[in-house]
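Provide a 3D model corresponding to the input given below.
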Amino acid sequence: MHLVYPAVLSALLFCVGVYGVLARRNAILLLMSVELMLAAVSLNLVAFDVWLRDTLHSGQVFTLFLIALSAAEIGIGLAIVLLIYRNRGVSAVDRLTELREHAGDGARPGGEPERRENTVT
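So this is what the prediction gives:
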């Protein structure tokens, strides 16, 4: 097997993923683009493992770890995106510039958050 074909395919997948991260504003599409980049890295790892004829198959082992890492990343990422969409009503990344809530969402009109007393009942 030639190394050129999977390497070119991997480079194209990675470039599509980078374009998706830079051009898209939707958080779900950003997560999909990151997954494309991780798939490109996995393809490279397996292709070089086959090309080098590694007896330990370390490229395939690293690919399995990368698949587990991407599954955890997509689970946490989707949970964060759903929580932000539920609280703010928007999933566009460029509109999420502040970490705190706006004045109408549980804060005082002056901008400082509402103080709550810690009482034990």
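
use CA for all of it now, contacts and neighbours both
Will do.

buried stuff in the longest helix seen in the chain?
In the chain, assigned by DSSP state H, the helix with the most residues is helix 58-88. When burial is assessed from 16 or more other Cα atoms under 10 Å, helix 58-88 yields the following buried residues: 59, 60, 63, 66, 67, 70, 74, 77, 81, 82.

Show me what it is packed up against.
Where contact means 3 or more Cα pairs under 8 Å, 6 or more residues apart in numbering; DSSP states H and E, helix 58-88 is packed against helix 27-52.

Give me the angle between the helix it packs on and helix 58-88.
Here the directions of helix 27-52 and helix 58-88 differ by 180 degrees (axes from the mean of the first three to the mean of the last three Cα atoms, to 10 degrees).

Now do helix 27-52: which elements does it pack against?
helix 4-23, helix 58-88.

Alongside the first, I'd like the structure of this one:
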Amino acid sequence: MDLSMLWYLVPSVIMFAAGVYGFVTRKNMIALLISLELMLNSADLNFVVFNRFLFPGSMEGMVFTLFAIAIAAAETAIAIAIIVNIYRAVGNTDINSVKKMKY
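Model (predicted):
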């Protein structure tokens, strides 16, 4: 592995680990959404880095990352709309309150 690749992969691993930690420990839906986006951005960074170092002349990793960012933006817009509707129905965005809505 090229040493200069580590300059990109180490922050990606740190971002992914922070996203997993936030997703596991938080109870607020907005915090969960932010943690999920952090993990997705880490994966996008990995796509770009591996494309750059394994296939320097091609752009497939960059194009795939742009599609992934566009899909993540649409997913975030839908998730925020769902969270706003839950907030209107329940009054907060706590995961435990949403679980009570099932019963």
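
Mind putting the helices and strands packed on helix 27-52 of the first structure into CSV with distance to residue 38 of the first structure?
Shown next, in CSV, are these (distance: least, Cα to Cα, whole Å):
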stretch, distance to residue 38 of the first structure
helix 4-23, 8
helix 58-88, 7
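
Quick one: closest of those helices to residue 98 of the first structure.
Go through these one by one with Cα to Cα and the one that ends up closest to residue 98 of the first structure is helix 58-88, at 11.2 Å.

residue nearest the centroid of the second structure?
Central residue of the second structure (Cα atoms, centre = their mean): residue 37, 2.1 Å from the mean position.

Just give me the match in the first structure for it.
Here residue 37 of the second structure is matched to residue 35 in the first structure, going by TM-score structural alignment.

separation between its match and residue 28 of the first structure?
11 Å (Cα to Cα, to the nearest Å).

do residue 83 of the first structure as well
13 Å.

Then residue 58 of the first structure?
Taking Cα to Cα, one finds residue 58 of the first structure at 32 Å from residue 28 of the first structure.

hmm, back to that, in JSON lines, list the buried residues of helix 58-88 of the first structure along with distance to residue 5 of the first structure.
Output for the buried residues of helix 58-88 of the first structure, formatted as JSON lines (distance: Cα to Cα, whole Å):
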{"residue": "59", "distance to residue 5 of the first structure": "17"}
{"residue": "60", "distance to residue 5 of the first structure": "18"}
{"residue": "63", "distance to residue 5 of the first structure": "19"}
{"residue": "66", "distance to residue 5 of the first structure": "22"}
{"residue": "67", "distance to residue 5 of the first structure": "22"}
{"residue": "70", "distance to residue 5 of the first structure": "24"}
{"residue": "74", "distance to residue 5 of the first structure": "28"}
{"residue": "77", "distance to residue 5 of the first structure": "32"}
{"residue": "81", "distance to residue 5 of the first structure": "36"}
{"residue": "82", "distance to residue 5 of the first structure": "38"}
